[in-house]
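Peer 1: my questions concern the predicted model and sequence given below.
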Amino acid sequence: MTARWILLRGLTRESRHWAAFAPMLEARCGAVLPIDLPGNGTLAHWRSPVDVDAYVDAVRAEAQRHGARPPHRVLAMSLGGMVASAWARRFPGEVERLVLVNTSMRPYSRFYERLRPAAWPALARAAWHWRDGDGNVAEAMIHERTCARRDTLAADLDAWCAIRASAPVRRANALRQLLAAARYTVRGVPRCPVLVLSSREDRLVDPACSARLARAWGATHREHPWAGHDLPHDDPQWLVDVVCAVFQEAATDTRANSS
């Protein structure tokens, strides 16, 4: 298959957490292939690495296994954004476009910006209840910190708890993913066009992380006015519209400059 877009989620999240966003992007921008990070979703039985480069190797292998041929367009958020950035740096010929959603990475972000101190109690409570049978408390804590929309809360928790029950992420893997994110330092700037997106009301990661990254890389930056960390959940239509519009504008400018 030729996947125009590969999608990578973040800490303890998997392909099904894209929900409505994935088919919406596919309808507008072509084939989409969501890939799970090791330890999550279809790869829940794997041991999560503590090094981002190991995630890159696993994602590349999964893309090849699905028959996806480079170059790819990669849209990723949070930890997935770090993996996508490392992929674009290590294998520049394989990534033609990069969209980073609410991600953060050293040296452009401070530790208290990458994981806001106000979020620590909720995350600690989620970790304490991680092994609960129904997963409701842990998922409720994650929702409270990552989503600005509350009108879908009941349906979200039902769906997320069902996902957890069918492919549980081991607490040790969750901690290993957190360690990988904390340790990662990006070196250099990807050669491909980069679009950085952030949410003004992100209560997990300070949106200043995205703004600073975009300035350092000379990348295009757009900020959603009210969404939380899980921007694909809160406003998938806005995300699809911005991604399509920005890259269509860039393509138009390229054609105009070459004529």
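Peer 2: Arrived safely.

Peer 1: switch to C-alpha atoms for all contacts and neighbour counts from now on
Peer 2: Noted.

Peer 1: where do the helices of the stretch 1-150 of the chain begin and end?
Peer 2: When secondary structure is read from DSSP state H, counting those that start in this stretch, the stretch 1-150 of the chain shows helices at 21-29, 52-65, 79-90, 111-114, 120-128, 136-146.

Peer 1: so can I have TSV of those showing distance to Thr252 and mean neighbour count?
Peer 2: TSV is the format used below for these (distance: least, CA to CA, whole Å; neighbours: other CA atoms under 10 Å):
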stretch	distance to Thr252	mean neighbour count
helix 21-29	16	16
helix 52-65	29	18
helix 79-90	23	25
helix 111-114	35	17
helix 120-128	44	15
helix 136-146	35	20
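
Peer 1: before we go on, here's another structure to hold up against the first:
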Amino acid sequence: MTTLVLLRGLMRDSRHWYGFDQRLAQQAVNVISIDLPGNGLLVNQPSPGKMQDYCDAVWQQIDDALLKQGMLPSQVKVVLVGLSMGGMLALTMAAQCRLRVQHVVLINSSAANLSPWYKRFQCLGLMRSLGAVLTRALHTSLSNNIDNDKSHWLEATVLDFTSRHLGQSIEVIHAWSLLRLQCHTSLSNGLRQLYASARFHSPVLNGISVSVIVANQDKLAHPKCSEQLAVFYQTQLHKIDDCGHDVSLDQPQQLQQLLLELIH
């Protein structure tokens, strides 16, 4: 059975797959969802400022999960699936431990040696999302459905920025706001994650398959960033239309089908 390791992006954790990991697990695939230092279950740990310093904590979670399932980590080659910053980490892990990685799948990721910073993080898109949330609050019932807790407004802005279809979903905004209230990444850890991501350079990988998936309507990382990754790794670019940065939220069925095709 193929083992997929799911890695989320900046200041997000395994809970933000929003059921996508369970969907995959129903397809005869072993799925391990990981939290990075500073996020999720590891929220109290400091986030490193270098991408390579995340690897040990991630491999430890993978090994623990495999041992719980009765498998020897040394005998399992994993498929690393990384969204955004998670893709950068997946490449770093593959470069460090080549013998443990079968395949790397990048989703809406980027690298500093391939794309300029303003395409890797489109600040204008974030400002537009903030403006859209404030406008809806003035002209619709959004303000009546979302209380004045800042977590709700933060998540409403994040969702508008990263999702093409569910950015205005009151249900998802409430769900993610609850996740934030239960546990959220500190500002200092978030800044360190951003710093590590900003400095990331794509490593050369030999003997490991790399696949690149891009959402054509990504407002966070410009699709050109994924195009450059595909060129660098000399691999096909797989496009998902009508989809924002958070592909597993916007087009879970398409992403699931594509992942299964890539790993089989």
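Peer 2: Yep, it's here. Just so it is clear, the structure is predicted and the values come from calculations on it, not from any experiment.

Peer 1: TM-score for the pair, please.
Peer 2: Put the two chains on top of each other and the TM-score (TM-score structural alignment, normalised by the length of structure 1) is 0.87; 241 aligned residues with a CA RMSD of 2.0 Å.

Peer 1: all helices of the stretch 151-264 of structure 2, in order?
Peer 2: 170-182, 187-199, 223-232, 247-250, 252-263.

Peer 1: right, and those helices - which one's nearest Leu124 of structure 2?
Peer 2: Checking the helices of the stretch 151-264 of structure 2 against Leu124 of structure 2 by CA to CA gives helix 223-232 as the closest, at 15.1 Å.

Peer 1: mean shift between the closest one and structure 1?
Peer 2: For helix 223-232 of structure 2, the mean deviation from structure 1 after alignment is 0.9 Å (mean CA distance after the TM-score superposition for structure 1).

Peer 1: show me what that helix is packed against.
Peer 2: Secondary-structure packing of helix 223-232 of structure 2 (3 or more CA pairs under 8 Å, 6 or more residues apart in numbering; DSSP states H and E): helix 117-120, strand 209-215, strand 237-240.

Peer 1: with mean neighbour count and distance to Asn206 of structure 2 as new columns, can the helices of the stretch 151-264 of structure 2 be given to me in CSV?
Peer 2: Listed next are the helices of the stretch 151-264 of structure 2 as CSV, based on neighbours: other CA atoms under 10 Å; distance: least, CA to CA, whole Å:
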stretch, mean neighbour count, distance to Asn206 of structure 2
helix 170-182, 16, 39
helix 187-199, 18, 22
helix 223-232, 20, 12
helix 247-250, 23, 28
helix 252-263, 15, 18
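
Peer 1: dump these to a markdown table, plus distance to Ile34 of structure 2.
Peer 2: Listed next are the helices of the stretch 151-264 of structure 2 as a markdown table, based on distance: least, CA to CA, whole Å:
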| stretch | distance to Ile34 of structure 2 |
| --- | --- |
| helix 170-182 | 16 |
| helix 187-199 | 15 |
| helix 223-232 | 23 |
| helix 247-250 | 15 |
| helix 252-263 | 18 |
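
Peer 1: go through those and name the closest to Gln45 of structure 2.
Peer 2: Among the helices of the stretch 151-264 of structure 2, helix 187-199 sits nearest to Gln45 of structure 2 (CA to CA), with 8.7 Å.

Peer 1: after superposition, how close is that closest one to structure 1?
Peer 2: Looks like 0.7 Å for helix 187-199 of structure 2 (mean CA distance after the TM-score superposition for structure 1).

Peer 1: residues contacting the counterpart of Asn102 of structure 1 in structure 2?
Peer 2: In structure 2, the residue matched to Asn102 of structure 1 (TM-score structural alignment) is Asn108. Each residue near Asn108 of structure 2 by CA atoms under 8 Å, 6 or more residues apart in numbering is listed here: 83-84, 87, 212-215, 218, 221, 223, 225-226, 245.

Peer 1: how many other residues sit next to the counterpart of Ala76 of structure 1 in structure 2?
Peer 2: Under the alignment (TM-score structural alignment), Ala76 of structure 1 pairs with Gly82 of structure 2. Counted with other CA atoms under 10 Å, residues neighbouring Gly82 of structure 2 total 24.

Peer 1: just give the nearest non-adjacent residue to Gly82 of structure 2, would you?
Peer 2: Leu7 (4.6 Å; CA to CA, 6 or more residues apart in numbering).

Peer 1: now swap in Val32 of structure 1 and tell me
Peer 2: Nearest non-adjacent residue to Val32 of structure 1 (CA to CA, 6+ apart): Trp5, at 4.8 Å.
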